[in-house]
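**Student:** after the sequence you'll find the predicted model.
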Amino acid sequence: VRQHLRLDPISCTVRNLWESSSSSMSVANTDTYEFSDSEFIYQTRPWVDKEASQLSRFDIELQKRWNKAMSLGVFRYGIDHIVTRVIPGPKRYIGQLNTLRATERRKPQEISSVNQPFNDKAFSFSWVKSEEILFNLQNVTTSKKSITDDGVSRETNGTDVQSPHCGQNGNSHDLSSSLGDAIHSQSSTDGEVKPERHTLIVNVSPMEFGHCLLVPQIDSHRPQVLTQTSIRVAIETMLLSKHRGIRMGFNSLCAFASVNHLHFHLYYLEQELIVDYFPVHHLGGRYFEFTGLPCPGFALQLYGTTVSEMARQTHRISSYFHENDIAHNIFLCRGSVFSEERNSMLTTIRLFIWPRKKFIGQKSADEFNVACIELGGHLPIKEVEGYYKLTETDVDAIIADACLPPEQYKDIRDHVIKMGLEEADKLQRNL
């Protein structure tokens, strides 16, 4: 039986501190967690270090509020019933039995296309109850400048975030991306820059401890299509945590996104996953290939580059997928730098993006769906029999069924290699 950590209030920059659950908060007047680039944590302890994961100011505030929401009955169920086992085999899949999530979660929306537009009449995260909202996130460094989703800064008084050891390959050269020209910071009527709201909301059908939803640009009512800003916000949120087991995932439409409103899943897991350490193969530029699981995909790392550059390079791939109607999943984690051994003390943010078969309403596997979490090696299992009987071979077969045909994946891979070589060539010419 797991015990939730109950934390005392701390001194931090959170405006309009959380009131009782009876308050009529909305996203517009929710508390705001303010931070600056100086708060980013680039390295965490590797899993070989057996000491408990450390917590940052952000972790403490998030967990305090998440625990309070649990104590107030905001969730549809608790998480004490969840049991965990490592499925034997070299991949060491983490299986978790969570029958209540399978039966109590909100019914997924009907999704028929990767390009399905936002529907104002359907459920969105703007509709959630006030007590489900944890806080908004505001980077006071980037809010000092106006940033568009093409990555271009409209002012010069802001800074970008550089990962440690950012050498020539980490120089930032912003290029126009193929999607979006919405302004990251919107001007208010008095001429001041009004930051967009990026909101953390509890997932009322939790998969694990701390499970919440990061909803970037919440007021823009965007469909479940990645923007460069949303990817940057996701990476920044990961950097606010000191916990080596923090995880974040994104499911595109037709890849098990259940709500067509731009969002990421965020949660904590106290077990190491294969994506935390498995080697990758260099393709070109800053693009790598991950083949540790039956579904191959692409990988990037923050090490040696900047947050903005990593977001832009990821967005190039996701934009290509979106434009070509390719379903995809993304998973972010803490792990070893790509060139390092599994137990290296040199860690970074790893990001994986998988093209995959579309899922449009057909029956999925009885044991688990194949979405971002599962492609990361973490398996929330729906039913008791599967939890105890699943072998690594069984899991491999279920995941392999989500793969694209080899010839289609090869075409995508060739395009990613081409993009990577273009990036490397542009970087070389700009030196």
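**Tutor:** Received the coordinates, thanks. Numbers count the residues shown, from 1 in each chain.
**Student:** only C-alpha atoms from now on, for both contacts and neighbour counts.
**Tutor:** Noted.
**Student:** thought residue 372 was touching residue 252?
**Tutor:** No: using CA atoms under 8 Å, residue 372 is not in contact with residue 252, being 9.3 Å away.
**Student:** need the residues touching each of those two.
**Tutor:** Applying CA atoms under 8 Å, 6 or more residues apart in numbering, one finds that residue 372 and residue 252 are jointly contacted by residue 329.
**Student:** so what does the longest helix anywhere in the chain touch, helix or strand wise?
**Tutor:** In the chain, assigned by DSSP state H, the helix with the most residues is helix 406-430. On a contact count with 3 or more CA pairs under 8 Å, 6 or more residues apart in numbering; DSSP states H and E, helix 406-430 meets strand 281-284, strand 287-290.
**Student:** now with 6 Å?
**Tutor:** strand 281-284 (3 or more CA pairs under 6 Å, 6 or more residues apart in numbering; DSSP states H and E).
**Student:** now do the strand it packs on: everything it contacts.
**Tutor:** Strand 281-284 is contacted by residues 288, 289, 417, 420, 421 when judged by CA atoms under 6 Å, 6 or more residues apart in numbering.
**Student:** and the gap between the last one and residue 298?
**Tutor:** Put plainly, it is residue 421. In this structure, residue 421 and residue 298 are 15 Å apart, going by CA to CA, to the nearest Å.
**Student:** could you do the fourth one as well?
**Tutor:** In this structure, residue 420 and residue 298 are separated by 11 Å, where distance is defined by CA to CA.
**Student:** one more: the third one?
**Tutor:** Separation of residue 417 from residue 298 (CA to CA): 10 Å.
**Student:** higher neighbour count, those two?
**Tutor:** Set side by side, residue 417 and residue 298 show more neighbours around residue 298, with 23 against 20, by other CA atoms under 10 Å.
**Student:** so which strand or helix has the more buried one?
**Tutor:** In the assignment (DSSP states H and E), residue 298 maps to strand 297-301.
**Student:** use this one as the comparison:
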Amino acid sequence: MYSRTLRKLTQINCDSWRLLSSFRRVAATELSRRRHCWRSVVALPVFVVARSVACKVAMAKEEENPKRKRTQSKAKYVTTIQGKAPHYLNSLKVRWEQLHEIPGIFAYQLQKTRPNRVLPGKYKFYAELNPDRTLKRRIPQTIENLNPTFKPKQFNFNKVDALEVMMTIDDVDKTEVQMIVNRSPLTRFHTVVCPDVKNNLVQRITAHSLKFCINFMRGLDDIDIRMGYNSPGALASVNHLHFHLLHLPQDLYINHVELEELAGGYVYRLSKSMPTEAICVIFEANDDEAEVQEKVNNLHKLADWMCGQNIPHNLFITPDRRPGKRGNVQVFVFARSQYCVNKDLAEFNVGFCELAGYIPVGDSDKLENLTEPMVIKRIREITGTAPQAVYTRMKQIVNGEDQSIWEQPLTI
């Protein structure tokens, strides 16, 4: 009797425990499910908000930097200098870095980081220390005038070591453009761009060389690459046609100047409120071949005229870094009243770099003591009154007005 009662109580207890365990499992599962749902509901608005913000940022960037529209078919575009430029630039960067590691190719090893200063003031001129260039670069040639003759016995780019030629680009009309390392670099990837080297062209802009440089720049997505040109009397070092390619990631003075329209809807001058003078020709991202050719021809006519008038000049070619202008290229033309015969490597020279707002200096004292007023004063001294005549002449060229009165040499 007692044992039967005990077995019955034990069975009831076991059944109760099983029932309680089942209830706990069901309750735990339900609670877990509800927690997961609650988390999903809470996380959903956060995800939606985050995605919404990301989309708005992307849309804002798209509006600020609209995609470049090709004016040619893709098949034709990829065969042009403009279409091939990104590939050429990437190959050039790799080759430049390789050569920079080989002893004897460069006059000195360019330091990855160099002391620099943004000069205090409104216009933010950027100065950088490069003492090696002052001490170790090749002695610049003396080029007596703007219409020099080629002198094969002097240094020219036919005489560089074959290893210094990073690449040769086949351009239109079976011409070649050599990309040669600058043995005394100002920046990473500093390259001498030499069109038609074997034809022994003097340091005077040709329409073909100008068009090559502009189309090369128009094809790049890298807005840190710039090009420049110094004429005889404007800091040219070698009397053999060449441009410079530089890597300048900094925003420079010239990238933020105010512009006033001068002629044609694409030729501007620096605003009268700016401290320096220059012409700016804008190549739009969507310009077709005819529009590009027209602008190149007018720039070349201006350069030819300046040579005939004994006006030294510099060019600076840069991606348009203003908001909403991605894909445009700006060509700045600086005219000068003073003809510089020799570079004084110990002093503050003015070439296309300095005119654009990038100022390499040779010693630390100059880096520390250079001021914005000093830079502006020096630029104004070499510029003089020449830009005023150039503004008038460029309007004549663009508007197709009578040019006979401009054929007489200008006295400065």
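**Tutor:** Yes, it's here. Since the structure is predicted, the reported quantities are computational estimates derived from the model, not experimental observations.
**Student:** tm score of chain vs chain?
**Tutor:** After superposition, the two chains reach a TM-score of 0.72 (TM-score structural alignment, normalised by the length of the second structure), with 318 aligned residues with a CA RMSD of 2.4 Å.
**Student:** that older thread, for the longest helix of the first structure, buried residues please.
**Tutor:** 409, 412, 413, 416, 417, 419, 420, 421, 423, 424, 427 (16 or more other CA atoms under 10 Å).
**Student:** over to stretch 279-289 of the second structure?
**Tutor:** Buried-residue list, stretch 279-289 of the second structure, by 16+ other CA under 10 Å: 279, 280, 281, 282, 283, 284, 285.
**Student:** all helices for the stretch 51-200 of the second structure, in order.
**Tutor:** 74-77, 81-100, 131-136 (DSSP state H, counting those that start in this stretch).
**Student:** out of the ones you listed, which is closest to residue 316 of the second structure?
**Tutor:** helix 81-100 (18.4 Å; CA to CA).
**Student:** coming back round to it: can you list the buried residues of helix 406-430 of the first structure in CSV and add distance to residue 262 of the first structure?
**Tutor:** Output for those, formatted as CSV (distance: CA to CA, whole Å):
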residue, distance to residue 262 of the first structure
409, 26
412, 24
413, 26
416, 24
417, 28
419, 25
420, 26
421, 30
423, 27
424, 30
427, 31
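**Student:** now for these: which two are most distant?
**Tutor:** The widest separation within the buried residues of helix 406-430 of the first structure (CA to CA) is 26.9 Å, between 409 and 427.
**Student:** of residue 372 and residue 252 of the first structure, which one has the most company?
**Tutor:** More neighbours surround residue 252 than the other of residue 372 of the first structure and residue 252, with 32 against 26 (other CA under 10 Å).
**Student:** counterpart of the more buried one in the second structure?
**Tutor:** With TM-score structural alignment as the matching criterion, the partner of residue 252 of the first structure in the second structure is residue 231.
**Student:** who are the contact partners of its match?
**Tutor:** 312, 313.
**Student:** could you measure from residue 178 of the second structure over to residue 82 of the second structure?
**Tutor:** Residue 178 of the second structure is 16 Å from residue 82 of the second structure, where distance means CA to CA.
**Student:** before we move on, what about residue 41 of the second structure?
**Tutor:** According to CA to CA, residue 41 of the second structure and residue 82 of the second structure sit 51 Å apart.
**Student:** looking at these two, which is more packed in?
**Tutor:** residue 82 (18 against 11).
**Student:** right, and that one touches residue 216 too?
**Tutor:** Yes: with contact defined as CA atoms under 6 Å, residue 82 of the second structure reaches residue 216; the gap is 5.2 Å.
**Student:** residue 335 of the second structure: neighbour count?
**Tutor:** 26.
**Student:** for residue 385 of the first structure, that is, sorry about that
**Tutor:** Residue 385 of the first structure: 11 surrounding residues under other CA under 10 Å.
**Student:** that one pairs with which position in the second structure?
**Tutor:** That one, residue 385 of the first structure, aligns with residue 365 by TM-score structural alignment.
**Student:** host element of that match?
**Tutor:** Counting by DSSP H and E, residue 365 of the second structure is part of helix 364-369.
**Student:** in a helix, residue 358 of the first structure, correct?
**Tutor:** No: under the criterion used here (DSSP: H, G, I helix; E, B strand; the rest coil), residue 358 of the first structure is coil, not part of a helix.
**Student:** which position in the second structure aligns with it?
**Tutor:** Checking TM-score structural alignment: residue 358 of the first structure goes with residue 338.
**Student:** need the contact list for residue 134 of the second structure.
**Tutor:** Residue 134 of the second structure neighbours (CA under 6 Å, 6+ apart): 345, 362.
**Student:** show me what it lines up with in the first structure.
**Tutor:** By TM-score structural alignment, residue 134 of the second structure lines up with residue 102.
**Student:** could you do residue 348 of the second structure as well?
**Tutor:** For residue 348 of the second structure, the residue aligned by TM-score structural alignment is residue 368.
**Student:** okay, now the closest residue to that match other than its chain neighbours: neighbour count?
**Tutor:** Once flanking residues are discounted, residue 368 of the first structure sits nearest to residue 381: 5.1 Å by CA to CA, 6 or more residues apart in numbering. Neighbour count of residue 381 of the first structure, defined by other CA under 10 Å: 26.
**Student:** again, but for residue 290 of the first structure
**Tutor:** Residues near residue 290 of the first structure, counting by other CA under 10 Å: 21.
**Student:** from residue 252 of the second structure, how far out is the equivalent of it over in the second structure?
**Tutor:** In the second structure, the residue paired with residue 290 of the first structure according to TM-score structural alignment is residue 270. Using CA to CA, residue 270 of the second structure is found at 15 Å from residue 252 of the second structure.
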